[in-house]
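S.K.: Attaching a predicted model along with its sequence, questions to come.
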Amino acid sequence: MRIAIISDIHANFPALEQTLKSIEEQNIDAVYCLGDLVGYNVCPNAVINEIRKRHIPTLAGNHDVKAVEIHNDGSNDIESYAYQIVGKEQVRYLSALPAHLKLEYQAADKLIKILMVHGSPYSNKEYLLEDKNEKDFTNIFLDSKADILICGHSHKPYHLILTNPNKKGSYYHAVNAGSVGKPKDGNPDGCYAVITIDKSSNLSKKDGIKVEFIRVPYDIEKTVRAIEESPLPNIYGFMLRKAY
């Protein structure tokens, strides 16, 4: 089973389009999205429509929740422009997205439990960074009863292998899928993760779960021009170029 994880598209339809083309070339069995379909860019409706058309299971990111709140409040200030342009039908879709997704796979002699979140199991605004204290990180696994925790939100991809403190010789895997539409790791190309789980997958080995990060180039300058020609701040385009 090869699972593609996309996250933090942020209304960047050109990046999503190229990412989906890349996924189609990767012999992928399932695709999941960790949320933040909107914000910072000019194509939220095209992004949402594409995700819906492909029936990709999707979580509610903090920006998706913000878009719903802004529409409910009727805010019309310029700072809310990126959310105001989300259509009513698309807002209804965002309002129904779940906070978590849980999967279970039978591999080797163990049921592998996967938890997908946008930020953390506790909040879609909490950052789970790679340098988080290891004890605090493992406590999240113990609390959630997950073997693999997949998140987004920080826009910085990583695969972190942690020792299970309650079971000698067993490991947890924390995966941040990075960002399709607004990377912050210095590489402007879109990013998604591919996780491979099969009958030979083994949590008793550090390399028992295979994780790949795939970078996807797209027409960044065309995307930046669209931002600059809109009411959005030009700094959003600069951030795309510099990936921060």
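M.R.: Done, it's in. Residues are numbered from 1 along each chain as shown.

S.K.: contacts, neighbours, all on C-alpha from now
M.R.: Noted.

S.K.: can you map out the helices along the protein?
M.R.: For the chain, the helices defined by DSSP state H occupy 13-24, 44-53, 62-73, 81-84, 88-95, 134-144, 220-228, 235-242.

S.K.: Skipping adjacent residues, who's closest to residue 85 in space?
M.R.: Excluding the flanking residues, the one nearest residue 85 by CA to CA, 6 or more residues apart in numbering is residue 44, at 7.5 Å.

S.K.: put this beside the first:
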Amino acid sequence: MRLAIISDIHSNVDALQAVLADIRASDVQHVVCLGDLVGYHTFPRETLAVLRDSEIRSVHGNHDLMAVGRLPRDDCGPVARKAIRWTQTVLTEEDRHYLASLPSELYPQRSILCVHSAPGDPLVRLRTSGQFYGEYLRIGESDPEVRLCFTGHTHVARAMTITPRGDVLCPLERDITLDPAAFYFVNPGSVGCPRDGDYRAAYAMLDCGAQRLSFRRVNYDPTRVLREDRRHGIRVEFGPFVRRSLRSRTLAAVRRVARLIDVLP
């Protein structure tokens, strides 16, 4: 079975559709979303319709809970609060019921746990080795069969391996073969609002048979979404990330050309 993990769509339906097209071309049998379906961007109803029509299972994220009044908006910044207030005005009753019905965790397989951030807490940001190790101990006590935990929320793709020798960050530039003796935390990055300097939509794919994990990036045109955000007075920080990503990729291309010129006779 091949499993695709997406997260943090944040009402960016164009990024979502680009990712789903890439997934369909990759012979994936199941897709799971790690929450934050809405918030920030301005296509929440369209995003939820695509997810429902595609029958994608999802857990809830903090923005989803805020959108239906189950978390206070005080737990986020001013841009996020403004986006949530706007989102609440356009959601239908069906949308609200769908968001309110999302679970806090899913198990695609008995050894795989999917949550938004950490089990039982959709707000904590897992970033440090100590945080990951603490969650590893808690999961081990409550559910020792779990060997792989998919988590989102930070909008940055990463993989953390925890072994008896200690914790080691896995590189994202290549596929990872999972060690059955190790425990893994994997963040697929964000579909709709990446925070790693690369505007492309991010997700992860797991070949459960071969135990191979890969991180994917998908190109799409963010212009329509950003234009609609501005029309509603929502200035998402995604804009600077787009400019920074385009600038860094342009500089990288220039450097590659320069190196080629240097080796020409």
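M.R.: Nice, I can see it. Please read all numbers here as calculations on a predicted model, not as lab measurements.

S.K.: Could you quantify their similarity as a TM-score?
M.R.: Aligned and superposed, the two chains score 0.82 in TM-score terms (TM-score structural alignment, normalised by the length of structure 1); 221 aligned residues with a CA RMSD of 2.6 Å.

S.K.: re the thing from before, packed most tightly, which of the helices of structure 1 would that be?
M.R.: Across the helices of structure 1, the average number of neighbours (mean count of other CA atoms under 10 Å) peaks for helix 81-84, which reaches a mean of 22.

S.K.: what helices or strands is it leaning on?
M.R.: Packing partners of helix 81-84 of structure 1 (3 or more CA pairs under 8 Å, 6 or more residues apart in numbering; DSSP states H and E): helix 62-73.

S.K.: between the helix it packs on and helix 88-95, how many degrees?
M.R.: Inter-element angle recorded for helix 62-73 of structure 1 and helix 88-95: 130 degrees (by axes from the mean of the first three to the mean of the last three CA atoms, to 10 degrees).

S.K.: Distance check, the residue nearest to residue 85 of structure 1 against residue 50 of structure 1.
M.R.: 10 Å (CA to CA, to the nearest Å).

S.K.: Then residue 15 of structure 1?
M.R.: 12 Å.

S.K.: Also residue 107 of structure 1?
M.R.: Residue 107 of structure 1 is 32 Å from residue 50 of structure 1, by CA to CA.

S.K.: gap between stretch 111-125 of structure 1 and the chain center?
M.R.: 11 Å (CA atoms, centre = their mean, to the nearest Å).

S.K.: One more: stretch 222-234 of structure 1?
M.R.: So, by CA atoms, centre = their mean, the centroid of stretch 222-234 of structure 1 is 23 Å from its chain's centroid.

S.K.: can you list the residues that contact it?
M.R.: Applying CA atoms under 8 Å, 6 or more residues apart in numbering, the set of residues contacting stretch 222-234 of structure 1 from outside is 12, 14, 40-42, 78-79, 81-82, 236-238, 240-241.

S.K.: If we only consider those residues, which is nearest to residue 111 of structure 1?
M.R.: residue 12 (36.5 Å; CA to CA).

S.K.: Please say which position in structure 2 the closest one maps to.
M.R.: Using TM-score structural alignment, the partner of residue 12 of structure 1 in structure 2 is residue 12.

S.K.: mind listing what its match touches?
M.R.: 41, 42, 43, 44, 47, 191, 192, 193, 225.

S.K.: where's the first one relative to residue 230 of structure 2, distance?
M.R.: From residue 41 of structure 2 over to residue 230 of structure 2 the distance is 10 Å, taken as CA to CA.

S.K.: go on, residue 222 of structure 2?
M.R.: 12 Å.

S.K.: re the thing from before, now the contacts of stretch 222-234 of structure 1 as JSON lines including distance to residue 66 of structure 1?
M.R.: Output for the contacts of stretch 222-234 of structure 1, formatted as JSON lines (distance: CA to CA, whole Å):
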{"residue": "12", "distance to residue 66 of structure 1": "17"}
{"residue": "14", "distance to residue 66 of structure 1": "23"}
{"residue": "40", "distance to residue 66 of structure 1": "12"}
{"residue": "41", "distance to residue 66 of structure 1": "15"}
{"residue": "42", "distance to residue 66 of structure 1": "16"}
{"residue": "78", "distance to residue 66 of structure 1": "15"}
{"residue": "79", "distance to residue 66 of structure 1": "12"}
{"residue": "81", "distance to residue 66 of structure 1": "12"}
{"residue": "82", "distance to residue 66 of structure 1": "10"}
{"residue": "236", "distance to residue 66 of structure 1": "18"}
{"residue": "237", "distance to residue 66 of structure 1": "21"}
{"residue": "238", "distance to residue 66 of structure 1": "23"}
{"residue": "240", "distance to residue 66 of structure 1": "21"}
{"residue": "241", "distance to residue 66 of structure 1": "25"}
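
S.K.: can you map out the strands along the stretch 101-250 of structure 2?
M.R.: 105-109, 112-115, 148-150, 158-163, 166-170, 176-177, 183-187, 201-207, 212-218 (DSSP state E, counting those that start in this stretch).

S.K.: Report the buried residues of the fifth one.
M.R.: So the one you mean is strand 166-170 of structure 2. For strand 166-170 of structure 2, the neighbour count (16 or more other CA atoms under 10 Å) marks residue 167 as buried.

S.K.: got the angle between it and strand 183-187?
M.R.: Using the same axes, to 10 degrees: strand 166-170 of structure 2 against strand 183-187 is 40 degrees.

S.K.: can you give me the angle strand 166-170 of structure 2 makes with strand 158-163?
M.R.: 150 degrees.

S.K.: name the helices or strands packed onto strand 166-170 of structure 2?
M.R.: Using 3+ CA pairs under 8 Å, 6+ apart, strand 166-170 of structure 2 sits against strand 158-163.

S.K.: can we see that at 10 Å?
M.R.: Packed against strand 166-170 of structure 2 by the contact rule (3 or more CA pairs under 10 Å, 6 or more residues apart in numbering; DSSP states H and E) you find helix 129-142, strand 158-163, strand 183-187.

S.K.: quick one on the thing from earlier: who touches both of residue 44 and residue 50 of structure 1?
M.R.: Here residue 44 of structure 1 and residue 50 share the contacting residues residue 13, scored by CA atoms under 10 Å, 6 or more residues apart in numbering.
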